[in-house]
Each structure stands twice: as C-alpha cells, then as structure tokens.
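J.: dropping a prediction and its sequence here:
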Amino acid sequence: MSITRELWLAIIAVVLVAIVGSVSIHGATTKGYVEEQLYSKNLDNANMLALTLSGLEKDADTLDLFIMSQFDVGHYASITLQKPDGEIISSHTHTTQLDEQTPAWFASLFSPNVEPGVAQVSEGWGQYGVVNVQTDTSFAVASMWKATLRLILGLSLVGTVAGLIGAWFLRLIMRPLDQVVEQAESFSQMQFVQVSEPRTLELKRVVKAMNFLARNSQRIMDEENTRLDLLRHKTQFDVESELANRDYFISILKGQLAFRDTEGVNCIFFLRVVGGREAFLRSGPENRRKRLLQFIASVNECLAQHHHHYTDSRVARMQKNEIAILLTEAHDVVTIAEALHGACLSELSEPGDPKLYQSVVRLRPEDDASSALMRLDTLLDDAEDRRMSDPYLEGSLDTSISLVEENRWNKLLKEGIANQAVETFNFPVLDAERKLVHYQSWAGIEIDNDLRKSGYYTHWARYLGLLPALELATISHLFSYISKTRTKAKFAFLCSEQFLLDQETLAQLYFQVKMNESIAPQLNFEVRESTAARFPHEFESFCSTLKAKGCGIGLKRVGESFSQLMNVQEIGLDYVVIDSAFMADIDHNPANHAFIRGFCSLAHTFGIHVYADGVKTNNTKELFVELGVDGVVSHIEVIEHLLND
C-alpha cells in the first residue's frame, strides 16, 4: 500500500472519529440546552394558561373549549387540567411524530426529556385545580438533526481539504523519497548514482550516506583505472612517443586478422623518416622529443580530421624512425594517405630534416601479422630506393574513386534499404560452461544477388551517409525475426558512431523499441569504446533511453579508453567485450594476464559481465576462469540464418 493511500485512510479515520466525537458532544450538549429551554417554556406556558383560566368561569365545557383552542394553535404534546382530588376536567394530547428526515437512531439518542410545566388555577381565594403543559419536542429534534448534518458536512469538507493539502505536502515530501528509492534501486543494479540532498532531515541523512557510497565507488574506479592504465602503458606503450609499442601493435594486428569480417577495407599506413641524423643530434634531447611529439600530434590531428573515412584507428611506434597506423573499414585510402603525408611533411620542413617515406597495404584474408608487415617493408624499401616523394600504395589501393562507382554504390545501398534486403550473421557468445548468453549479430546486405558482410560495404555506406539507415533496417529485421520465430534467444547489435549521432534515426529506433516492448529485452545494443569515449553525453542518453525500455547495453573493443568514460558506474552497462588485441597470444602473455585480471575485477565490482573477443581456441576455459572472464564470442560456431528459410 502506498504512503498516499495510507495518508488518506488515516485522514478518513481521523475525520470519522472527529465526526462521531463531535456529533456525540454536540448532541449531548444541545440536548441539555434544549431541555432547559423547553422546560422554561413549559413553565411560562403553564403559568400564562393558569392565569387565563383563573379569570374564566369555572364551567367545565367552557374551560375544555378554551384549553382545546390553545392546544390546537400551539405546539404542545399535552395539556391537562385536573382538580386537586385528581378529577380530570380537560385533557388533550397527541402522539409525537418525528420529521421524515430525522433518523430514528438520532431521536432515540438525543430526544430531550423535558419535565412538564405545572401551575395552579385559582377560583377566588381558593385553588380550583392544576394545569400541566408539555411542549412537542419533535421540532427541536428535527432542528438538532439539521444542525448535526451541517456539522458532519463541515467536518467532512475540512477533512477533504486537509487530505488534499496533506496529499500535496506529501507529494513534496515524496519527491526526494522517490529519488532515494531510485538511488537504492540503482545501487542494487550496481549503478552508483548520486542525487541532490533533500531538506527533510531523515531523508537527507540517508541520501548523504548513499552519495558517500557512490563517491567511494567512483574513487575506487578511478584508482583502479589509474592502476590499470599505468600497468598497460608500462608494457604496451613507448615511453618517449607515448604511442603503442611494436609488440602491442603486433597484438592489435593479430587481433584484427582474427576478426571474423575479412571483407572490410582494413589498411596499414607505414611512415618512415630517413636521414637528418646530424640535425637531430644537434637539436638536443629535449627539442628532439618536442619535435617527435609535434610530429605525432600532426598525425593524430590529421586522423581526427578524416575520422569519417574509417571506423577505428591504432597508431604505434615500430622503430625509432617508423610509425604504423591501422585503419579499419577505410574509405578513399588515397585521400587519407596524401593527407597524412602532407601533415608529416609540414613537421619536417626545416633544413637538414629527414626524408619521409610512406607505404600502404590492405589486409588480406590469408594474411598473418608477419606477411602483412613484410609487404609493408618491401613497399617502403622500394619507395626509399626510388626516392618517392608521394605515398606508395599497394596496387589494389592506388586508384581514385570515380563518380560512376559512387553512384553505383549509392543506388545499391538505397535499394537494399528500400527492399529491406538485409540479413544478420550471428556468432554465439558463450559463458564458461559453453551455454549461450546471446548472439553477436553482424549486419549483411544483398548486393548483386550475393549476401555481403558489413565490412564489404560499411565504408561506402558511411561515406554516402546511409550507414544509420542500414543499421536501422538491420535492427528492424531482428525485431521481425524474433517475432516471427518466437525465439527466446537474445541478439546483440553493434551501432556505429554515425548511428549514435543521428537524432532522426534514434527517434525511429526508440519508436520501434516502444512498439515491440514485449521483445525489446531480447535485444542488446552495443557501441565501440572509442565512440563512447568520444561522445560521452550522447552515449549516456542512448543508454538511459534504451535501458528504460528493457534493452541491454554493451561496450565493444574495450581496453584502451575505458578509463576515459565518464560516470561508467552510473550508465548501467550490462557487459563489455574486451578487444581482440588483448586476446592475441593470451596463453603466454603475462602482461595481458595482469591487465585483464584487474579489468575483470573492476567490472565485476559494478555488476558488468566481461566477454572476450578474438578467441579461436577452446582450451582457454581454465585461464579465463582464473582471469575473471565470463565468456567468449565464438568464432568457430558460426550460425547464419535467413529470414526466408
């Protein structure tokens, strides 16, 4: 029972007690007062009647007629004239009749008991008889009942007004109480949210204690994040340049090559500076590092300016004079390479500065890390031998994008969206006992009568601004599939940065989720860690809206930017998927063991499950249990389903 209902019940009980008490007191008091007044009236009437009768002839008929006339015109219950010896000369009475609106119970409780008025009738100097006058009390009872009704109505009105005012005040009191309840519920879901302290002392003490717990949890997370970052930077980053080191980049590359979608345009850009040793040595250590950091800043700034040309970027220092850049799902590689080349040359414009050479290759399905890097080195050595001043791109990449090709892709993708020619490739996420957690769904679309994975077309869809619409069509397909097959399985879908920022598409998504409330909990929506870190407010709004509708929220490719996420303990993440880069050579990589163990411990503190991506072997169960990993995204048990099947 709600507090508001309890308040109303209490007010009703108080009003009822007040009515009963007031009616009882009012009735008893009024009854006594009326009895006094009516008795005085009886005495006055008896005296007046006796005085009049004393002046009349003592003829029995005359006296009876006079008494009868007085009885008829007045409100009397009875008038009796009798001689001293008891002989009744005249007697007139009538039965008291209650008003129709006066209840019998009220009359029985509060009818006044009035003594009759008695006076002596004289004859000369002697006594003729005694007259008894009794007033009719039915009118008094009716008047008392009307007064009581007014009292009851007045008290009821006061009670109603008091209830309304009390409910209004209670609503004011309940607002901070609702916040306290929501905060407590969020704590039970491992969301350590802070709320403003209310003015009510008792609630203020509770909220203050819970806010302290929330701040404490934030402090623990910050400290653990700092510790994990220090551990990761110590083993995976180059101290001088603050970039990923060679070993970590190779792990990233291995993870990318283990990635299930090999149709994407995933490229490595290799930058090498040659010569200029004397000029650099003369500049001094501090200036050398300053110029190195400026060089890297120019690279990062260039990548940021062209972030709409690719999905993810990883930059690493391979050697003292070499930098590697991995871009996934890249579009218009020639433009990116030329922009990088120009940005780097702007930092190498002083006399005696080294020369810059660049090579670019696309990762192939059959590649491993060694073969990909070997192709890069070969191209770069060739560019250096030929003293090329422009980027040296692998043959398949060294082509400009034609308007005809752009129009072709625009037509193909729009037709796919209009015809809902979308599909999903589903990879099971399994827990430690090999039981299904949910399916990781990757989008596919029919192009030229072939079902293509997202990597094949994502760069074009992003370039043409059609990626949000394609992803929305895929989500609609998942809703249709769940409804049609009535499956109980859950499905997770990765949303792009463009999808997260497209308000019109998000509005359509929220509408679809609302229209499919019964199956909405079967969908998990994922966002890349880098996207969530770059757009924290949009991500938080995205999470809160979908969580309120029962959907799950996950983070993909987690590891590098988790510490940069704002208020992650308040977002309500259901799970995170560790980047495949951390899974490469997991069997014999103690540095990654320490990081993953600490990361899992931190995530579990906030009720977040941790799954591993990029695992291709089945013999890691004991290791993952030890590290705290809750499950893996399977690459062996691939399941494809067609809606038309």
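T.: Thanks, I have it.

J.: going by C-alpha atoms from here, please, whenever you check contacts or count neighbours.
T.: Noted.

J.: can you tell me the element Pro323 falls in?
T.: Heads up, residue 323 is Ile, not Pro. strand 322-327 (DSSP states H and E).

J.: that strand: what's the following helix or strand?
T.: Next along from strand 322-327, by DSSP H and E: helix 333-346.

J.: that following helix vs strand 322-327, what angle?
T.: Counting by axes from the mean of the first three to the mean of the last three CA atoms, to 10 degrees, helix 333-346 lies at 150 degrees to strand 322-327.

J.: helix 333-346: which residues count as buried?
T.: Residues 333-334, 336-337, 339-345 are the ones in helix 333-346 that count as buried (16 or more other CA atoms under 10 Å).

J.: strands along the stretch 351-500 of the chain, start to end?
T.: Using DSSP state E, counting those that start in this stretch, the strands of the stretch 351-500 of the chain run over residues 355-362, 392-393, 422-431, 436-447, 450-453, 491-495.

J.: now the angle from the strand holding Ile323 to strand 355-362?
T.: 30 degrees.

J.: how about residues contacting strand 322-327?
T.: 253, 266-273, 310-318 (CA atoms under 8 Å, 6 or more residues apart in numbering).

J.: go with 6 Å
T.: 266-272, 312-317 (CA atoms under 6 Å, 6 or more residues apart in numbering).

J.: run the chain-centre distance for that strand.
T.: 40 Å (CA atoms, centre = their mean, to the nearest Å).

J.: with stretch 141-161 instead?
T.: 49 Å.

J.: can you pull the buried residues of it?
T.: 141-142, 144-145, 147-148, 151-152, 155-156, 159-160.

J.: if we only consider those residues, which is nearest to Asn47?
T.: Val141 (24.9 Å; CA to CA).

J.: quick one: the closest one from Thr29, how far?
T.: Using CA to CA, to the nearest Å, we find Val141 at a distance of 13 Å from Thr29.

J.: likewise Leu213?
T.: Distance of Leu213 to Thr29, computed by CA to CA: 61 Å.

J.: next: Thr80.
T.: According to CA to CA, Thr80 stands 30 Å off from Thr29.

J.: and what of Cys344?
T.: 103 Å.

J.: now swap in Leu500 and tell me
T.: 76 Å.

J.: then this one, side by side with the first:
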Amino acid sequence: MSMYRQLWFAIILSTLIALVGSLFASTMSSRAYLNEQLRMKNSDNATVLALSLSQKNIEPVELELIVASLFDNGHYASIKVTDPNGKTLIDRRANNEQIDVPSWFRDLFPIQSTPGQAQISSGWKQIGTISLVSHSSGAYATLWQSVKEMAAALTFSGLIACYLGALILRRIKQPLRAVIDQAKGMTERRFIITPESTVPELKQLSSAMNSTVLLLKSMFSEEAERLETLRIQANSDATTGLANRTHFISQLQASVEEENAPSGSLIIIRLSGLAAVNKGLGRNKTDDLLKQVGQLLLIHQKHLNDGLAARLNGTDFALLFRREDAAPIAQKLLNDIQKIFVSATEQFVVSIGFGHFDFGIAPSSLLAQVDAAVASAEAVGVSEVRQSAPLNIEHAPRSAEEWSKLILRAIEQNWVKLAYFPVIKNDGTCVHKESALRLMFGGEWFPAARFLPIAERLGLTEKLDLIAAKLALDELSKSNSSIDIAVNLSAQSIQSVDFRNKLRAILSSKPAAAKHLWLEVPENGVFANIDAFRQFHADLAPTSCHLGLEHFGRQFDKINLLHDLKLNYVKIDSGFVRNIDSNEGNQAFIKGVCTIVHRLALQCFAEGVTTPAELRTLSQLGLDAATGPEVGRQFPLLEK
C-alpha cells in the first residue's frame, strides 16, 4: 500500500473512530439522562397521586375507578396498588406500544423506566402502596431523533475533516511527487529542477535533490565536453578547425556506401599560390588567412545538407554535401576566397573542381574525377572553377517525371520488399535485423539510394516509410519469425501528423509484432526537428516499439538533448567506425560515447563495419553490437 493510501486510511480510520466514539458517548449520556428523567417523573407522579388519594376517605370501588380513569389516559405503562400486606388490589398494564424506532436500536440502548412508589394513607392509617410506570416510547423517540441529528452533525464534521486532510495531503503530495519524478528522471539521465516546497522538511529534501541534480548534470556536461574536445582533436585540422583528411575520407566512404542516402556533391579547393604567400607574409599571417578560409567553409557547411568541410593537406580543401547544386556554391567559394587573399598578393590563384556522386561509386574514383577537374582549372593559371567529367555510374538518373511513374507503379503493383542485414553482439547473438527497402523497376530490384532522393522531392517518402513498416510487421507476424526488425524512417516523414497517425494505426493493428519493431531516424533530422520527434515518440509510445537514432555522433555537441527523448538505442555513424583500428582518437571518442550512452540507459551500436580489424577493435570499446558488410560476412544467418 502506498504512503498516500496509508495516510488516507489513517485519516479516515481516525475520523471514523472519533465519530463513532463521540456518537456512542453522546447516546449513552442521553440515555442515562432520559432514564433519570423517567424515574423522577414516575416518582413525582406516584407521590402526587398518593397524596391526592390520601386526602379522601376513599372506598375500594372508588379507588379502582380512579385508577382506571387515570390509566385510560394512556400516559402509563402500568399502575399497581397493593394493600399493606402486599396483596394486589389493582393491577393495570398496557399492551406493548408501537414505537417508530428500530428494534435493534431499542435492544442496543434499552431505556429502563424505574417504577415510582408512594404510600396511600388515611390519617395515620396506611391504606396501601401505589406503584406506576410511565410509557418509555417518548424517551425512545427523543433518543433516536437525538442520535440521528448528532450522526448528521458528526458526519458533516467528518467530511470537513477529510477535506482538510485532503488539502494537507495535497500540499505534501505535490512536492513529494515532484521529488519522485526528479529521482526517476535521474535514473533516466533527465535532469529536472523542482521548485522548493513551503513545508520545512520537504523544502530540505527538494533542496538536497536539486543540488544532486545540478551536480550530476555538471558531471555529465563535463564528460560530454571532454568527449567533444577529444572528437575535435582526433578528427580536425589544428590550424583551420576543419575536418582532417582521415576523418573526411571516412565520411566520404560512408556517404557513397550509405544505401538510404540521397546523391551528393564534392568540391575540392586548391590554393595554388599558398607557398609564395607563406614566404612573403610569414607563417603566422598565412595561418590567419587559412583560418579565414576555414571559417568560410564552416559557414557553408552549416547551411548545407549533411555538409562536411575538410582540409586535405597544406593547400587542398574539400566540401562534401548532398542534394544542392554544386556549381553556384563553387563559384561563390572562389569569389570569397579571392577576397580573403587579395591583400596578400594579386597573383594568388584559387583552383576549384566539383563533381556529383550517387550510391555505389567508389570513393577513389570520385576523388580522382574531382581532382582531375581541379588540375584542369589549375593548368589555366588563373582562378577558375571546373566540373568533373560524368562519373561512370550504372543506371543513369532519369527525369523526375519518369522516376515518379516508376515509383508509383512499383507501389501500386506491390513490387516492394525488404532486404535484411544483421546487427550482432560480440557473442554472436542477433539484436535485430536492419531492413532496407527495395523497389522493382523493369524486373530489377533497386536499392533505396536509387529512388529515395527523387521520392523525397516528390513527397513520396511518407508512403514508402509506411510500406516499409507494414512489410516489417508482416514479417514479424509470421510464426517462424524470432528476430526483431529495424526500419529506417525519414526525418521528413515524422514531421507529418498524418504520417504519425497512419503509422500508429498500422502498429496498433498488430500490437504483438509492434513490440519487436525498431524504428530509427537520422540524428541530424531529429536534432533539426526536436519537437516533431518528441511528438512522434508520444504518439507511438502506446505501441511499445523501440526508437533510436542512426548516424549518431556527427552532432555530439547536442547530446544534452537526448535526456528527455526517451530513446532505446543509438547507432554510431560509420564515419567514426571506418579505420577505427588505426585511429586512436576515434577509439577514445567511441569508448566515451558508449560510456555516456550507457549512463543514459541506452544501447549503443556501430554502423558500417567493413573489415575484421574494425570489428575486433569495436568489440573492445564497450559497444553492444555492430552492423555492416563485415558483420554480414561473418554472420550470414539472415536472408538478404
């Protein structure tokens, strides 16, 4: 029994005991008073009657007539006259009187009407003794009415007492509940500050809890800041603050191998006259100019979709992003960089090359194509922008109209399926199957990267996400299905109220299967639309499905937002996993991320494992499980 119920029980029980005790004591007191009143009445009536009869020289017949007349008035239950020798001369007794009082009440509180006695005499001669008893019905009625009125008054008082008790309990309950929520929040790594109670004892408790929360929050923030610093040190160029070459190559590999990602662009910038600038201005001033270039690229990175700016070497910089047209961006970069170096030398040359890529292109081929465009621009001898030759990618892009027809036809004909990839623990246990949507075009199954970019532009992602969720539920509903399934959702989809309602309806239709469904959204989409994700979680909470973030770690500085998202897991971005066996900085970063994530009571998985060395290294860093091509090769237990 909870403390509140115990307090309520104590208040009600004590009030009830007080009411019953007061009622019983009052009733007994009233009964005693009525008994005494009846005794006195009987005694007085007998004395008055005896005195009246003694003043007459009364005959036995006349005495009987007087007694009969007196008895017939109905005020007495019995009248009895005996002679001096105890012989009964007259004895009149009334029948049992009908009383409007419950019999149980009369049995519980009997009223004893003590007979009143007096001597009848004639001068000094004793004629007899008269004994009379008054009716007790009036006393019972008076006592019963008194009890009812007192019970009503005490009940009203009890209700007032309970109301006051409720007010007191509410005053105590609210701060206690706040402290309980605060303690639960601490276990879930949510740091809640509660207002201090006006109750002195509870004020001390809430003050102590607030201090504890602030301390834990400070420790958590310090740990997050330390890891963010470590991530920056491991993956950034010391001079410009941009990503270094190692981190950039890892992110580039992840970008071109990410099946559900849209197409993107790569820009490479070469500062051809940097050596002359360094010789003329000195190292410090040259570094200041490079920092300005870095800040310029960071500004572009911030405003581009999945943007990543990097310094590849002393003279080369790169900018990787998705969806945007690279040509105007490259031209703007050329103009802005020229403005930075115009004060150093008018002969400074900026050579820029750019190219587009889709899923499946080899990173080395992409770099070679764009680098060739940079070399072509550099050969001119003046600042210039050049586009790389078209990349040799299978299935050249179609028009938006053609793609729209193909996607809608595939949906209408149900030419859809899911491919599955295992997420495996270190002991070989499968956590879940990660799914990827496939559509059939012209008899060939196409991966999501081929059609998702155009689907997003056409507003079809919600429809595709719902199809993927339904396919996963159908698979989970099969009697031989024993492994959970994860489905990737678009950040664009979860912002739609209609999508959330439809998805909840689909999940609610198969509640048993929904408990084994894992839904994950890209980190950047969640942090960019944090309120939409909170509502998404609230809408799907009753279905008991798992929720998580994929591509986690790119915006680690926003980890404080994870406190109240109530996630179940995160998947660390493959850019940090790539070549992890030789990158000690990223090893320390991932190990720290695992520590913080586990403190948040979340599971932590690794994405995009491609080599045995990466898998061996990750197994030592505290991750719960991993996925990627190498995991699929070592554990080929799932149908692709």
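T.: That came through fine. None of the values given here were measured: they were computed from a predicted structure.

J.: could I get the TM-score for this pair?
T.: Once superposed, the chains reach a TM-score of 0.86 (TM-score structural alignment, normalised by the length of structure 2), with 628 aligned residues with a CA RMSD of 3.5 Å.

J.: before we move on, the earlier item: who has more neighbours, Leu500 and Thr29 of structure 1?
T.: Leu500 (19 against 12; other CA atoms under 10 Å).

J.: how about the strands in the stretch 51-200 of structure 1?
T.: Under DSSP E, counting those that start in this stretch, the stretch 51-200 of structure 1 gives strands at 76-82, 88-93, 117-123, 126-135.

J.: just checking, what packs against the third one?
T.: Which is strand 117-123 of structure 1. helix 3-54, strand 126-135 (3 or more CA pairs under 6 Å, 6 or more residues apart in numbering; DSSP states H and E).

J.: with distance to Leu397 of structure 1 added, can I get these in TSV?
T.: TSV is the format used below for these (distance: least, CA to CA, whole Å):
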stretch	distance to Leu397 of structure 1
helix 3-54	70
strand 126-135	120
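
J.: what's the closest of those to Arg171 of structure 1?
T.: helix 3-54 (8.3 Å).

J.: what's the mean distance for the closest one versus structure 2?
T.: Following the fit onto structure 2, the mean deviation recorded for helix 3-54 of structure 1 is 2.6 Å by mean CA distance after the TM-score superposition for structure 1.

J.: show me what that helix packs onto, helices and strands only.
T.: Secondary-structure packing of helix 3-54 of structure 1 (3+ CA pairs under 6 Å, 6+ apart): strand 117-123.

J.: can you list the buried residues in stretch 465-480 of structure 2?
T.: 465-473, 475-477.

J.: let me fix that: stretch 118-125 of structure 2
T.: Quick answer for stretch 118-125 of structure 2 (16+ other CA under 10 Å): 118-121.

J.: how about stretch 366-381 of structure 2?
T.: Buried-residue list, stretch 366-381 of structure 2, by 16+ other CA under 10 Å: 366-367, 369-378.

J.: in structure 2, which residue is closest to the centre?
T.: Lys566 (5.8 Å; CA atoms, centre = their mean).

J.: excluding chain neighbours, give the residue nearest to whatever residue of structure 1 lines up with it in space.
T.: Residue mapping for Lys566 of structure 2 onto structure 1 gives Gly572, with TM-score structural alignment as the criterion. In this structure, Gly572 of structure 1 finds its nearest non-sequential neighbour in Gln191, 5.5 Å apart by CA to CA, 6 or more residues apart in numbering.

J.: go on, His604 of structure 1?
T.: Nearest residue to His604 of structure 1 in three dimensions, chain neighbours excluded: Val610, at 7.9 Å (CA to CA, 6+ apart).

J.: the one you found: how many residues sit nearby?
T.: With other CA under 10 Å as criterion, Val610 of structure 1 counts 25.

J.: structure 2: which residue goes with that one?
T.: Using TM-score structural alignment, Val610 of structure 1 pairs with Cys604 in structure 2.

J.: confirm that match sits in a strand?
T.: Yes. According to DSSP: H, G, I helix; E, B strand; the rest coil, Cys604 of structure 2 belongs to a strand.

J.: could you double-check that it lies in contact with Asp624?
T.: Yes. With contact defined as CA atoms under 6 Å, Cys604 of structure 2 counts as touching Asp624 (5.5 Å).

J.: between the strands of the stretch 51-200 of structure 1, which one is nearest to Leu9 of structure 1?
T.: Nearest of the strands of the stretch 51-200 of structure 1 (CA to CA): strand 126-135, 44.6 Å.

J.: and that closest one, what's buried?
T.: Of the residues in strand 126-135 of structure 1, 128-135 count as buried by neighbour count, 16+ other CA under 10 Å.

J.: same question for stretch 568-575 of structure 1.
T.: Here stretch 568-575 of structure 1 shows 568-575 as buried, counting by 16+ other CA under 10 Å.

J.: tell me which two in those are the farthest apart.
T.: Glu570 and Tyr575 (13.6 Å).

J.: common neighbours of the two, please.
T.: By CA under 6 Å, 6+ apart, no residue touches both Glu570 of structure 1 and Tyr575.

J.: does Gln119 of structure 2 touch Thr129 like I think?
T.: Yes. With contacts counted by CA under 6 Å, Gln119 of structure 2 reaches Thr129, the gap being 4.6 Å.

J.: near Thr95 of structure 1, how many other residues are there?
T.: By other CA under 10 Å, 8 other residues sit near Thr95 of structure 1.

J.: ok, now Asp531 of structure 2?
T.: 13.

J.: try the one 4 residues further on
T.: Around Gln535 of structure 2 there are 16 other residues, counting by other CA under 10 Å.

J.: any chance you could map the strands in the stretch 501-640 of structure 2?
T.: Using DSSP E, counting those that start in this stretch, strands in the stretch 501-640 of structure 2 cover 517-522, 546-552, 569-572, 603-606, 625-626.

J.: mind telling me what Thr315 of structure 2 corresponds to in structure 1?
T.: Aligned by TM-score structural alignment, Thr315 of structure 2 pairs with Asn321 of structure 1.

J.: report the contact partners of that match.
T.: Contacts of Asn321 of structure 1 by CA under 6 Å, 6+ apart are 272-273.

J.: rewinding a little: and the contacts of strand 322-327 of structure 1 as TSV, adding secondary structure and neighbour count?
T.: Output for these, formatted as TSV (DSSP: H, G, I helix; E, B strand; the rest coil; neighbours: other CA atoms under 10 Å):
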residue	secondary structure	neighbour count
Asn266	coil	24
Cys267	strand	23
Ile268	strand	22
Phe269	strand	23
Phe270	strand	27
Leu271	strand	23
Arg272	strand	21
Asp312	coil	17
Ser313	strand	19
Arg314	strand	16
Val315	strand	21
Ala316	strand	26
Arg317	strand	25
